[in-house]
Every structure is written in C-alpha cells, then in structure tokens.
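Visitor: predicted model and sequence below, questions to follow.
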Amino acid sequence: MTGLIQVVGGAVVDRLADPAALLVARRSAPEHLAGLWEFPGGKVEPGEEPETALLRELAEELGIGVHLGPELHAETPEGWPLNDRASMRVWFAEVTHGEPMPLEDHDELRWVDLHDREAVLALPWIPADYPIVHALLDSVVSPLGGAS
C-alpha cells in the first residue's frame, strides 16, 4: 500500500453491455465542491476490499445495489490521482435493485447520454475527475474493458 487514501467510484451505467447512459451525482458538500459533478463513491475503510467499499458506498449514497463490471483502466495500480494524498479507482456498475436517489453528499442525480461527449464534458466536474471522464468516454467507443 502506498499511504495514499484509496477512494473508489462507480461509473454507474444503464447497462454494462454497450452502455448508453451514465449516472452522475452533484456534490452538496463540502462547500468548495458543492455544485460540481462526480462519480458516486467514497473512501475505502481499513481492511476493506475496494470492490466491497464501492458496493457499500453506492448503497449508502444512492440507495442502490449494483453488479460491478470491469475497472476503468488507470495509469497506475493506485488509480487516478485526486490530489497529493488520495487516488481513486473506478469500476463500471449496473443497478440491480433500488432506484438511485441522492441520500448522502449529493443534491441531484442525472443520467447523461454517453454518446453526447460534448454534453458530458460540459458538466462542471470536480477537476480531478476530468481525466477519468475522458477515459470513460474513450472506453465506451469500444467494448467495455477492452483487452484485459
């Protein structure tokens, strides 16, 4: 382990096979992130596996159960750098039960059309999420997960 805070995020899509829509969440707190869009998720607790943490976080934040798909490839095993103290790993996920609702840390959820790249990128994302959004959009041009 690197000493970085490990964060997990869900690229919640309408379906894992040939996704057309992505569920995004608008932060309500903390103040400096309020109003910015992100991938729902949160911190991995000590001793917790990242995938287990993501399942827990999506249940707590959105009230949903999901089936996890492939991880969105990052340049490092630690994931996508968020700042000098934290990195995030992101998995594709499909809702299996529950209706997504902004229960914690968010004031709005929105399904965005993955085929409208400009509209997705036009959302005011948390700055550290922009490289992840670009990689996600690039990945949905070809089959999810690509060559593993």
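Guide: Done, it's in. Residues are numbered from 1 along each chain as shown.

Visitor: all contacts plus neighbour counts: C-alpha atoms, from now on.
Guide: Will do.

Visitor: wait, Gly10 sits on Pro40?
Guide: Yes. At 5.6 Å, Gly10 counts as touching Pro40 under the criterion of CA atoms under 8 Å.

Visitor: longest strand of the chain?
Guide: strand 86-97 (DSSP state E).

Visitor: any idea how far it is from the chain center?
Guide: 5 Å (CA atoms, centre = their mean, to the nearest Å).

Visitor: contacts only, for Gly41.
Guide: Contacts for Gly41 (CA atoms under 8 Å, 6 or more residues apart in numbering) come out as Val7, Val8, Gly9, Gly10, Leu54, Glu57, Leu58, Glu61.

Visitor: can you put those in JSON lines and add neighbour count and distance to His134?
Guide: What follows is the contacts of Gly41, written out as JSON lines (neighbours: other CA atoms under 10 Å; distance: CA to CA, whole Å):
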{"residue": "Val7", "neighbour count": "23", "distance to His134": "19"}
{"residue": "Val8", "neighbour count": "25", "distance to His134": "17"}
{"residue": "Gly9", "neighbour count": "26", "distance to His134": "15"}
{"residue": "Gly10", "neighbour count": "29", "distance to His134": "15"}
{"residue": "Leu54", "neighbour count": "27", "distance to His134": "21"}
{"residue": "Glu57", "neighbour count": "23", "distance to His134": "23"}
{"residue": "Leu58", "neighbour count": "25", "distance to His134": "22"}
{"residue": "Glu61", "neighbour count": "19", "distance to His134": "24"}
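
Visitor: another one to put next to it:
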Amino acid sequence: MLELKQVVGAALVDSLAAPTKMLAARRTAPEQFAGMWEFPGGKVEPGESCEEGLHRELREELGVEVLLGAEISGPGPQGWPLNDRAAMRVWLAEVTRGVPAPLEDHDELRWVALDPKELAALDWIPADLPIVSAMLDAAGPH
C-alpha cells in the first residue's frame, strides 16, 4: 500500500477543558474548495513530526501558538482519508498566544458553537465532515 501524503489539522476550541466553540476556516483555493470550510492546518514537511508541522502551519496560516490536546483518532494509521493521495491527523487545540487571523489560504475565520446544527450549517469540505462529527464526540457533552 502506498503511503499517503500526511496532512495535519487543528480543531481549535475556545477551551480544551470545557470547549463551547470551534474555529472554522474558509478556504480561498483550490477552486473546487474555495468558499468551503475546513480545519486549519496543512502538509507535514520532510523531517517534521506531525505535531511540529501542525504548530508551524498554525503560525503561518493563523498567526497563533497553540496547546495541543487529544488527537481525534481517524479510521486509519495516518488519520482521516482526504482523497486517494492524502490523509489528515487532527488534534483538539487551544490558542495560547495571538489572535487567529486569516493570513494564508483563508478569507474568513468563524467561531462556531459546538452544536451539530450550527456546524452542519457551514459548507464543509466533504472529507472534513466525518471529522466534524468525531470532533463533537471528542469535545464531550454539548
């Protein structure tokens, strides 16, 4: 089996201890995903651990430092399948420094209540939808 390109993402919540909201990011590209919502993050670079890659991506994309919480375990060893070439590992995370801003790849950030109806109201990238459901379970009762 071919190893998939490793992607990492963050379910940024307002509090790891008692989350009530999550940050969603609206993509500007590629064209088929422009205007759709996703978990911020990106590709892991050679020589980086997944956690190091996620910290770097969040600094570059949002201008924030974070504390990582639990991983939202996916169905495979590389996390959640995105397509036939890539899979994404996702962690709960809380901002420890900075205010999230759409610096790269996004034109809007939105804090959304951890409510299935509110999250379902956003037009998520299809591959992220199962992760949204798993994130709600991982974040605890709401």
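Guide: Ah, there it is. Because the structure is a prediction, the values reported are computed rather than measured.

Visitor: related to what we said a few turns ago, shared neighbours of Gly10 and Pro40 of structure 1, anything?
Guide: Leu58.

Visitor: quick revisit: of the contacts of Gly41 of structure 1, which ones are shared with structure 2?
Guide: Here is what carries over to structure 2 from the contacts of Gly41 of structure 1, by both residues aligned by TM-score structural alignment, their matches' CA atoms under 8 Å: Val7, Val8, Gly9, Gly10, Leu54, Glu57, Leu58, Glu61.

Visitor: thinking the fifth one is in contact with Gly9, fair?
Guide: I take that to be Leu54 of structure 1. Yes. Taking CA under 8 Å as the definition, Leu54 of structure 1 is a contact partner of Gly9 at 6.5 Å.

Visitor: just give me the neighbour total for Leu82 of structure 2.
Guide: Leu82 of structure 2 is flanked by 17 other residues according to other CA atoms under 10 Å.

Visitor: from what I see, it and Pro130 are in contact.
Guide: No. If you go by CA under 8 Å, Leu82 of structure 2 and Pro130 don't touch, sitting 10.5 Å apart.

Visitor: break down structure 1 into its strands, ranges please.
Guide: Along structure 1, the segments classed as strands by DSSP E run 5-13, 21-27, 37-38, 41-43, 65-71, 80-81, 86-97, 106-113.

Visitor: which residues of structure 2 does the second one align to?
Guide: When you say that, I think you mean strand 21-27 of structure 1. Taken onto structure 2 by TM-score structural alignment, strand 21-27 of structure 1 occupies residues 21-27 there.

Visitor: average offset of the matching stretch relative to structure 1?
Guide: Average distance, stretch 21-27 of structure 2 versus aligned residues of structure 1 after superposition (mean CA distance after the TM-score superposition for structure 1): 0.3 Å.

Visitor: so what touches that stretch?
Guide: 11-14, 33-40, 102, 105-114.

Visitor: which of those residues count as buried?
Guide: The neighbour-count test (16 or more other CA atoms under 10 Å) marks 11-14, 33, 35-40, 102, 105-106, 109, 112-114 as buried among the contacts of stretch 21-27 of structure 2.

Visitor: from His73 of structure 1, how far off is Val90 of structure 1?
Guide: 8 Å (CA to CA, to the nearest Å).

Visitor: shared neighbours of those two, which are they?
Guide: In contact with both Val90 of structure 1 and His73: Gly79, using CA under 8 Å, 6+ apart.

Visitor: neighbour count winner among these two?
Guide: Val90 (26 against 19).
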